[in-house]
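Trainee: Everything below, folded, please.
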Amino acid sequence: MLRFFALLIGLLLSTGACLADGRFPLTVTDALGREVTIPKKPEAILLGSGFNLVALSLIHPDPVSLLAGWASDMKGDNPAIYEAFREKFPKIADVPLIGDGTGNGFSFETILSLKADLAILANWQADTDLGRQAIAYLEQIDVPVIVVDFNSDPLRNTPDNMRLLGRVLERDEQAESFAQFYEEHLAVIRERVAAHPEPGPTVLMDAFPNDQGCCFAYGVGGLGEFIGLTGSRNIAADLPRQGGIVSIEYLVAANPEAYIATASPGGTYSAFSIGPGVAPEEARQTLRNATERPILADLAAIRNGRVYGLWNFFNAVPLNILAAEAFAHWLRPDVFPDVDPGKTLAEINTRFAVVPFEGAYWISLK
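Mentor: Below is the predicted model of the structure:
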């Protein structure tokens, strides 16, 4: 009888394993519309951008265990996030680096040595000549490549790209839970704006403000999409989708009613410091300093105190719903008095994040 039960348990376990692996080989469609076939469940993944570890960490309990190699961009630009992951997953320090996260930074020699079974690239990498060469090279050595996009069209792409990762990693339930959470929060904004069609303020979104001139303004793509989401008006809407330089004369004529600066921690690219590991007091003071430039002083936004700051790398991670809520609360406070990105982040940390996200990711001078 004991032998019978042992055989039965063994049969059940082997059947469960077969069912778990039953989806592979798996064919999926990535963010670029490419059909990609993945022969087996990925266990040795290359991350072309280190920021995509954030996406994995929202649906997998040990995302570092999946890595064969990754890029250094998140570690370099946002060291506090890296340190938080290292504290929980010390083995991350031993994961080989395959590049710097830019489309021109891949090390093909390192990639060849890692015996990966999947590569995940960000859309901005796939759009470069070397990125396309990397995809071709990886496919040549039988490493399937999927491209994810939390950047160029985030409101449309973020939920579906999380579902894509969930499908590939056999974490469908977790990915669907996050995608629905995202869509529910986004629906609140869209429904209220539809019920209040009057236009919101005119807005300048200034990327990495500095003393060298003015200003690189976000266009209607990427984080700039969130301005239009709230029914507000982007003064750089006529620039290329990704944005571009606006002159002082253009800025004075537009006279934006609200000003949003974006930056990263530690003043790497700007004297304004905001993001993981940054205290609210530091973010607020450095934002105030950034807006004391003479070229901004006479703008309506500055004079009326409608000055805000945002972590720029929301344009690389599925946490961008927090940016959408911050914009809604800042730009249309009469319509969104109860929308609180801080509460939303707390729920993300409780329900989804294997490593909590801490720091000042958005700030207001008021």
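Trainee: C-alpha from now on. contacts and neighbour counts both.
Mentor: Noted.
Trainee: Surely Ile260 touches Asn312?
Mentor: No: counting by Cα atoms under 8 Å, Ile260 stays clear of Asn312, with 10.6 Å between them.
Trainee: Tell me which stretches of the stretch 51-200 of the chain form helices.
Mentor: Here the stretch 51-200 of the chain has its helices, by DSSP state H, counting those that start in this stretch, at 52-57, 73-77, 79-88, 108-113, 123-126, 129-140, 154-168, 172-195.
Trainee: What ranges does the stretch 251-366 of the chain have for its strands?
Mentor: Applying DSSP state E, counting those that start in this stretch to the stretch 251-366 of the chain gives strands spanning 258-263, 275-276, 307-311, 359-360, 362-364.
Trainee: Can you tell me the number of residues neighbouring Gly243?
Mentor: Each residue near Gly243 was counted by other Cα atoms under 10 Å, and the total is 21.
Trainee: you'd agree it is up against Ala236?
Mentor: Yes: using Cα under 8 Å, Gly243 makes contact with Ala236 at a distance of 6.8 Å.
Trainee: Mind listing the shared neighbours of the two?
Mentor: Shared contacts of Gly243 and Ala236 (Cα atoms under 8 Å, 6 or more residues apart in numbering): Ala217, Tyr218, Gly219, Val220.
Trainee: so which of those is the most crowded?
Mentor: Counting by other Cα under 10 Å, top hit in the shared contacts of Gly243 and Ala236: Tyr218 with 30 neighbours.
Trainee: OK, contacts around that residue?
Mentor: Leu204, Met205, Asp206, Ala207, Gly224, Ala236, Arg241, Gln242, Gly243, Gly244.
Trainee: if we go to 10 Å?
Mentor: 204-207, 224-225, 227, 234-237, 239-246, 260-262 (Cα atoms under 10 Å, 6 or more residues apart in numbering).
Trainee: Centroid-nearest residue for the chain?
Mentor: Most central in the chain under Cα atoms, centre = their mean is Val317, positioned 1.3 Å from the mean C-alpha point.
Trainee: Would you map the strands across the stretch 1-150 of the chain?
Mentor: 26-29, 35-38, 45-47, 67-71, 97-99, 118-122, 145-148.
Trainee: now for the third one, which elements pack on it?
Mentor: By that I understand strand 45-47. Judged by 3 or more Cα pairs under 10 Å, 6 or more residues apart in numbering; DSSP states H and E, strand 45-47 is in contact with strand 67-71, strand 97-99, strand 118-122.
Trainee: between the last one and helix 129-140, what angle do the directions make?
Mentor: In terms of direction (axes from the mean of the first three to the mean of the last three Cα atoms, to 10 degrees), strand 118-122 departs from helix 129-140 by 160 degrees.
Trainee: to compare against the first, here's another:
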Amino acid sequence: MKNRKRLFLLVMILNFIMGTLAVANSRKLVTITDNVGRQIDISVPVERAVVTLRYNNELIRACGAIDKVIAVDMNTAQDREYWSNFNVEDVVGKNQKSLNYEKIIKLKPEVVILPSNGVYKEAEKKLAPFGIKVIVVSGYDTNDFHNQVKNIGIIFGKEKEAEKFERYHNEPLEYIQKKLKGVKKRTVYWEDAKDYYTSFPGSYYYNMIVASGGENVFENVGGKVNVAQVDSEAVISRNPDVIVKNISLKSTIKGTGVYQAPSKEQMEEAVENIKQRKAWSDITAVKNNDVYLMSQFGHGGASKMIGAVYMAKWIYPDILTDLDPDEIFRVWLEEYQGFKDIKGHFYPSIVNNK
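Mentor: I've put the predicted structure just below:
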């Protein structure tokens, strides 16, 4: 009997060793170039990752690898419906700029994924001694979508899923580009959730406007990047054809978005506030009722592709007749995020926008 027990134990140990070796042999060392141009050697596929920024987690989920993410930031985890698989008590920091390194080290991830506007340089210094790689993925960067989704596919061993996701992302943007070739551009004033804050060449919101086929009214303002404040007169003098403003559910962390849409009343009030601004009644967009809203949650889907297609439809409804932003958004939520389609993130609705 003892011999049988010893034999059984030996077989179990051998099976464990063989399984471990099999996993090790299935991994390979690759070199990727991240969103800020750093070349990083990493053993893939990764099984344990800490990821900050909702956009990044959405891209990972779209590629079928969210089960490899062991912890996120509070800006992500705050949405208990959309990210119920992550415990708010186990977040690794408020956001990509404020991290709890002690907790990260305790979790023993193989990689930490941060966006370019996060503290990736600091994180690299603090985590390198523990063998934890820091990779920059910026889910809001429309222009680097191909490289970032390709990297996600490689990191998590989901190359085929990443390729399928990229085809979904590219198809409507290619249609927009094709249909608007040679068409005179209509001008757009995009505004952040904060009044009078807008985008300039070099910002990710600016790139979203470009992808929509519109022309930013601040196209020729150089020297600024990201979002900056302008005065009311600067907008009036540029007389935009279309106005698009971001909006957040009032209960969310400032500047973030959640699955629940803002109320219709909040949307109506925001549009009316824009129209009632001093001297804005003479702006073409206001006169023609071309004032639109998109939520922080809705517009950012698929590296702001969702925002771009809604903007394109609002700007060129008579040209982009086959573009269906509502269906594209539905596919994003239901097929790539695993959630039921939800209305109210874009206002007015496409059906009733004219």
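Trainee: Once they're superposed, what TM-score comes out?
Mentor: For this chain pair, the superposition-based TM-score is 0.82 by TM-score structural alignment, normalised by the length of structure 2; 332 aligned residues with a Cα RMSD of 3.1 Å.
Trainee: thinking again about what came up before, what do Ile260 and Asn312 of structure 1 both touch?
Mentor: Ala207, Trp362.
Trainee: Produce a PyMOL select command limited to the buried residues of the contacts of Tyr218 of structure 1.
Mentor: To isolate the buried ones among those in PyMOL, judged by 16 or more other Cα atoms under 10 Å, type:
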select buried, resi 204+205+206+207+224+225+227+234+235+236+237+241+242+243+244+246+260+261+262
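Trainee: Compare the contacts of Tyr218 of structure 1 with structure 2 and list the overlap.
Mentor: Retained in structure 2: 204-207, 224-225, 227, 234-237, 240-246, out of these (criterion both residues aligned by TM-score structural alignment, their matches' Cα atoms under 10 Å).
Trainee: In strands, which of the residues you listed fall?
Mentor: Leu204, Met205, Asp206, Ala207, Asn234, Gly244, Ile245 (DSSP state E).
Trainee: aligned partner of the third one in structure 2?
Mentor: This points to Asp206 of structure 1. Counting by TM-score structural alignment, Asp206 of structure 1 corresponds to Glu191 in structure 2.
Trainee: Check Ala122 of structure 1 too.
Mentor: So Ala122 of structure 1 corresponds to Pro115, using TM-score structural alignment.
Trainee: show me what contacts the residue found closest to its match once you drop the neighbours it is linked to in the chain?
Mentor: In space, Pro115 of structure 2 comes closest to Ser138 once its chain neighbours are excluded; the distance is 4.2 Å by Cα to Cα, 6 or more residues apart in numbering. Going by Cα under 10 Å, 6+ apart, Ser138 of structure 2 touches 34-36, 52-53, 55-56, 59, 113-118, 144-145, 148, 303.
Trainee: Could you rerun that using 7 Å?
Mentor: Asn35, Asn56, Pro115, Ser116 (Cα atoms under 7 Å, 6 or more residues apart in numbering).
Trainee: How about Phe336 of structure 1, nearest residue that isn't a chain neighbour?
Mentor: His329 (5.2 Å).
Trainee: how close does the counterpart of that neighbour in structure 2 sit to Val183 of structure 2?
Mentor: Following TM-score structural alignment, the counterpart assigned to His329 of structure 1 within structure 2 is Lys313. Separation of Lys313 of structure 2 from Val183 of structure 2 (Cα to Cα, to the nearest Å): 14 Å.
Trainee: Between these two, which is the more surrounded one?
Mentor: Counted by other Cα under 10 Å, Lys313 of structure 2 and Val183 do not tie: Lys313 has more neighbours, with 22 against 10.
Trainee: Next, count neighbours for the aligned partner of Leu249 of structure 2 in structure 1.
Mentor: In structure 1, Leu249 of structure 2 lines up with Pro265, judged by TM-score structural alignment. Neighbours of Pro265 of structure 1 under the rule other Cα under 10 Å: 27.
Trainee: wait, what's in contact with Pro265 of structure 1?
Mentor: By Cα under 7 Å, 6+ apart, the neighbours of Pro265 of structure 1 are Asn78, Ser273, Ile274, Gly275, Pro276, Val278.
Trainee: what do you get for Asp30 of structure 1?
Mentor: Asp30 of structure 1 neighbours (Cα under 7 Å, 6+ apart): Ile146, Val147, Val148.
Trainee: returning to that earlier point: now the strands of the stretch 251-366 of structure 1 in a markdown table, with distance to Ile59 of structure 1?
Mentor: Formatted as a markdown table, the strands of the stretch 251-366 of structure 1 follow (distance: least, Cα to Cα, whole Å):
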| stretch | distance to Ile59 of structure 1 |
| --- | --- |
| strand 258-263 | 27 |
| strand 275-276 | 20 |
| strand 307-311 | 22 |
| strand 359-360 | 21 |
| strand 362-364 | 24 |
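Trainee: Out of these, which is closest to Ala20 of structure 1?
Mentor: Closest to Ala20 of structure 1 of those is strand 275-276 (Cα to Cα; 36.5 Å).
Trainee: on average, how far is the closest one from the matching bit in structure 2?
Mentor: Following the fit onto structure 2, the mean deviation recorded for strand 275-276 of structure 1 is 4.3 Å by mean Cα distance after the TM-score superposition for structure 1.
Trainee: Show residues contacting that strand.
Mentor: Asn78, Ala80, Ile81, Ser264, Pro265, Trp311, Phe357, Glu358, Gly359, Ala360, Tyr361.
Trainee: Now with 10 Å, please.
Mentor: Here strand 275-276 of structure 1 has contacts from 78-82, 84, 262-266, 283, 309-314, 357-363, using Cα under 10 Å, 6+ apart.
Trainee: what does stretch 175-189 of structure 2 give?
Mentor: Contacts for stretch 175-189 of structure 2 (Cα under 10 Å, 6+ apart): 172, 196, 198-199, 209-219, 235, 238-245, 285, 290-291, 308-309, 311-313, 315-316, 319-323.
Trainee: again, only using 6 Å
Mentor: For stretch 175-189 of structure 2, the external contacting residues (Cα atoms under 6 Å, 6 or more residues apart in numbering) are Gly214, Glu215, Asn216, Val217, Pro240, Asp241, Val242, Ile243.
Trainee: can you redo the residues you listed as JSON lines with distance to Val88 of structure 2?
Mentor: Shown next, in JSON lines, are the contacts of stretch 175-189 of structure 2 (distance: Cα to Cα, whole Å):
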{"residue": "Gly214", "distance to Val88 of structure 2": "39"}
{"residue": "Glu215", "distance to Val88 of structure 2": "41"}
{"residue": "Asn216", "distance to Val88 of structure 2": "38"}
{"residue": "Val217", "distance to Val88 of structure 2": "41"}
{"residue": "Pro240", "distance to Val88 of structure 2": "42"}
{"residue": "Asp241", "distance to Val88 of structure 2": "43"}
{"residue": "Val242", "distance to Val88 of structure 2": "39"}
{"residue": "Ile243", "distance to Val88 of structure 2": "36"}
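Trainee: Nothing else from me, thank you.
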